[in-house]
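In: Here is the input, now give the coordinates:
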Amino acid sequence: MRADYLIAALASGAMVAAVPTKGKPNPPKAVDTTNPWVGKVPFVNPEWTGKLSTTYKNFLKQFDVKHAMRTLQVKQISTFVWISRLSELSRIDDAIAEARRVQKKTGKKQIVGLVLYNLPDRDCSAGESAGEFKSEENGFNRYKEEFVKPYAEKLAAAPDLTFAVVLEPDSLGNLVTNLNIPLCAGAADIYREGVAHAISSLQYDHVHLYIDAAHGGWLGWNDNLPLAAAEFAEVLRIANSDGTTPKKIRGFATNVSNYNPFNAKVRENYTEWSNSWDESNYATSLAPHLEAAGLPAHFIVDQGRVHLPGARKEWGEWCNVAPSGLGPRPTTNTNNTVVDALVWIKPGGESDGECGYPGAPRAGAWHDEYIQQLIKNADPSVYKLF
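Out: As a prediction, this is how the structure comes out:
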């Protein structure tokens, strides 16, 4: 999954996007008022931790006992479950069953992080994570009936759990900056209507929705911030166009599958002209534009992978960036009032595509050599024992 960031154009203020023109935004009145992450235990996905068993064994084969033991600690950390194809809908059932088991055993309320990611003509600016639906092949109806409908039904049937759902990474960000790409321009209406449909379909009190808001290096430029807020407001207007009960979202997810630090220890040279030079600053920069559009200014920030200082020369380097490390352990202690939680949305070790790191496999495939370097370079909080 990626985006064509057009960094030079954005830095100079030369925009390629247009503000949606389909009527005045009419965002919902109903919003979530309580941080859903507080007082709950984030779900640990056994599918991901099972893959780390290979990493553990590989460290032992290298006689690296230190990082083998640290891998066992990483296996205790929550990651989101990605649902990006019809064949992966069963992952929801597996996550629900496991979360219920843990919740019953521990007596502690679970919050399950999920990603909903299967729009028609997905990943319009790159294709590394192109999806299974095509708009010219009845893709939108299939998306609604075969993907979103069963997705929603599964969550509706589990009111004993809490869910945090990230909606369609990269999609709306592409509509803010990449409408010069024919596939993105052609997919614009389907992206807006698809995300709006997902919002409308997931209106349950135990489900908290976060629209993907790209990251600070993409939408965080001063000229892009109001355009992003307008795009998000347009999607909420579409979701509410049926005139029924107002549709609510909790907020927005940033840095999904990217490498930006939440609090940068070193300010990289390529961030010089941006106030959104790390993800905390991006959330703070975007928040007033969201509020002005009538949208909730609440964020979760993906810190599953964070690049080390000097690892890249521009924000546009997005694929299997190295050297990188696992980011801060998921927490609600963010020191930023608009940020609900730091989370690990992209599971470390799953490749971004056949690019970046030498020998990287296709997008989503397991890359054990890469997760090994993430573990070696991890934020110190990852190995703090509780």
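In: From here on, just use CA atoms for contacts and neighbour counts.
Out: Noted.
In: ok, the residue lying closest to Trp315 once chain neighbours are set aside - how many residues close by?
Out: Of all residues not flanking Trp315 in the chain, Gly217 sits nearest, at 5.7 Å (CA to CA, 6 or more residues apart in numbering). Other residues lying near Gly217 total 26 when counted by other CA atoms under 10 Å.
In: my guess is Gly217 meets Glu272, correct?
Out: No. With contact defined as CA atoms under 8 Å, Gly217 does not count as touching Glu272 (11.0 Å).
In: and the gap between the residue nearest to Val343 when sequence neighbours are not counted and Ile300?
Out: The shortest distance from Val343 to any non-neighbouring residue, by CA to CA, 6+ apart, is to Pro330 (4.6 Å). Remark: distance between Pro330 and Ile300 (CA to CA, to the nearest Å) = 10 Å.
In: List the contacts of the residue nearest to the spatial centre of the chain.
Out: For the chain, the residue nearest the mean C-alpha position is Val256 (3.3 Å; CA atoms, centre = their mean). Residues in contact with Val256, defined by CA atoms under 8 Å, 6 or more residues apart in numbering, are 169, 212, 214-215, 301-302, 345-346.
In: run this one through as well so I can compare:
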Amino acid sequence: MKVNVHRPRASRSVVTALSALLLGLVATLITIGSAHAAAGCKVTYGTNDWGGGFTANLGITNLGDPVTSWTLEWDFAGNQQVGQGWSGTFTQSSKHVTVKSLSYNGALATNASTSLGFNGSYSGTNTAPTTFKLNGTTCDGTAGSTPTPTPTPTPTDPGDGGSHAANPFAGGKGYVNPEWSAEAKGDGGTAVANQPTAVWLDRIAAINGVNGGMGLRAHLDAAVSQGAGYAQFVIYDLPGRDCAALASNGELGATDIGRYQSEYIDPIASIMADSKYANLKIITYIEPDSLPNLVTNVSGNTATAACQTMQQNGNYVKGVQYALNKLHAISNVYTYIDAAHHGWLGWDSNFNPAAQLFATVAKGTTAGVNSVDGFVVNTANYSPTTEPYLPVNDQTRQSKWVDWNYYVDESSFGAAFRQQLIADGFSSGIGMVIDTSRNGWGGSSRPTGPSTASDINTQVNAERVDRRPHVGDWCNQSGAGLGARPAAAPATGFDAYAWVKPPGESDGSSSAISNDEGKGFDRMCDPTYGGNALNGNSPSGALANAPLSGHWFSAQFHQLLQNAYPAVS
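Out: Model prediction:
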């Protein structure tokens, strides 16, 4: 259901490289005086602990003169050890940690900020460091305060009459879809059948229920009966839907924007606005695959004619804006735009253009950027939340797997992309959501530590927990497992880990199946397929005997249970 695409960086000629080197030397001579200036700074430090391990997220604000590169230092009070880091080059000597900026985030203007983070381990206590230095200057927060752990925003009470909460996932349990739960229990998944999952409204008929199944109102009624604090729905029926894949094509043609508005969004908004649901936080994930396709699949060797059509007629943008206008107007409805994942938008050729497109779309709504509560990454995909053993550095970025990407997991990508979105005009209160439903990658093939191999490709392949043949593989992946269980506020800047794609629901059929749902056959769901430009001409990695997208796939569900990480007990 999720298409992964990227554009590898073009190789440079020797002449270009030498020219760049000379220009760099000149620039260094000119800026050497200011590169390390930092008359004032502020650092925030927050952690998410899981007992012996933790994820740390840091924010740097430069309160002094502009800098062209930065070095951040601190000392741990205990025996904490830095593991995988992102958005910087980490080194540690005893208790002392040094982080150097990367090529893309070294420049910080006065009052500019950037973020970084790492996964760590410890025994005993995990006391947060209180003193940081930026380019040798102690960050005492002049024009700020001494760095302290970043607090999680206090949510509004679930029974608040529908007022808008800082984090809709916090302070209440999530709605458990009884239809999905019954499928899970019937297939040996009793231990996870009580987890909240999103309901996909993938066609007009789904609003009232398909083939005797529950419709939107029935789900909302059930959520109220359960006493749920929030319920999740995927808004997924744009004209010309999923223009770069066939398995999840939809019922509406490229020009059917009028039907999308009047027959799909309007009825959904009308039902959600019913006063009897006012105490329920209704979380909506807006149109997976749509806006990212307008960044990656309209030019070059990954372009498709369908995506070019949707860019030209503007109906993806018009549809998303219409959905935001209608849904944001309901005070207890929360909107999260799909932002693909690190293996789609992580490359520098896609990263900034995507954030700018999202900002442009949001600014074109009635409420502007305030119409968006946050962004969801890894929807219906398999990218790990964290890669604990695979560092991102100048060596690993040259490997075939990393392929010059600055990110290898969703935690690092989501944190960095959030900062870029804020820089492009979104509120500093926006939150990220990671779909962790199928990105656990446990089982016997999961690596247990870093590799000492001398060959970079051998090293990276031994270290990565993501066992797909290629990061561009997206359909019913063999070897995948359930990921982290749904949780609110798992890390600074993240509203939730959520199971947006209900585990056990197929991404697409492994062979052509006639249907009345508008869904085609995509070779990326065929286990015998050798790939195309979208996945580096690699094997598809798909499971055999898969049904249509959204239909129950028993064999996949059994595999997800078997390879769950954390394991299902």
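In: Which neighbours do Pro330 and Ile300 of structure 1 have in common?
Out: Common neighbours of Pro330 of structure 1 and Ile300 (CA under 8 Å, 6+ apart) are 341-343.
In: counterpart of Gly414 of structure 2 in structure 1?
Out: Using TM-score structural alignment to pair residues, one finds that Gly414 of structure 2 aligns to Ala283 in structure 1.
In: pretty sure that match contacts Val338?
Out: Yes. Applying CA under 8 Å, one finds Ala283 of structure 1 in contact with Val338, separated by 7.1 Å.
In: what residues do these two have in common as contacts?
Out: Residues within reach of Ala283 of structure 1 and of Val338 at once, by CA under 8 Å, 6+ apart, are Phe299.
In: In terms of packing, which of those two has more residues around it?
Out: Ala283 (28 against 17).
In: Tyr383 of structure 1 versus the more buried one, what's the distance?
Out: 27 Å.
In: What of Leu308 of structure 1?
Out: Per CA to CA, Leu308 of structure 1 is found 18 Å from Tyr383 of structure 1.
In: Among these two, which residue is more densely surrounded?
Out: Neighbour totals were compared for Leu308 of structure 1 and Tyr383, and Leu308 leads with 20 against 17 (other CA under 10 Å).
In: Which residue of structure 1 is paired with Pro469 of structure 2 in the alignment?
Out: Aligned partner of Pro469 of structure 2 by TM-score structural alignment: Lys313.
In: I'd assumed Tyr270 was in contact with that match.
Out: Yes. Contact criterion CA under 8 Å: Lys313 of structure 1 and Tyr270 qualify, at 6.8 Å.
In: the more surrounded of these two?
Out: Tyr270 (15 against 10).
In: now the more buried one: how far from Thr254 of structure 1?
Out: As for Tyr270 of structure 1, its distance to Thr254 of structure 1 is 19 Å (criterion: CA to CA).
In: With Tyr383 of structure 1 instead?
Out: Counting by CA to CA, the gap from Tyr383 of structure 1 to Thr254 of structure 1 is 24 Å.
In: Mind telling me what Asn332 of structure 2 corresponds to in structure 1?
Out: Counting by TM-score structural alignment, the partner of Asn332 of structure 2 is His206.
In: next one: Tyr382 of structure 2
Out: Using TM-score structural alignment, Tyr382 of structure 2 lines up with Tyr259 in structure 1.
In: Break down the stretch 201-350 of structure 1 into its helices, ranges please.
Out: 216-219, 224-239, 279-292 (DSSP state H, counting those that start in this stretch).
In: do the same with structure 2
Out: 14-35, 178-186, 216-226, 257-259, 266-272, 290-296, 305-313, 315-328, 342-345, 348-363, 410-423, 456-463, 554-562 (DSSP state H).
In: Among the ones you listed, single out whichever gets nearest to Asp242 of structure 2.
Out: Among the helices of structure 2, helix 290-296 comes nearest to Asp242 of structure 2, with 6.2 Å by CA to CA.
In: returning to that earlier point: which residue of structure 2 sits opposite the residue nearest to Trp315 of structure 1 in the alignment?
Out: By TM-score structural alignment, Gly217 of structure 1 lines up with Gly343.
In: Touching, that match and His470? I think so.
Out: No. Counting by CA under 8 Å, Gly343 of structure 2 does not reach His470; the two are 9.5 Å apart.
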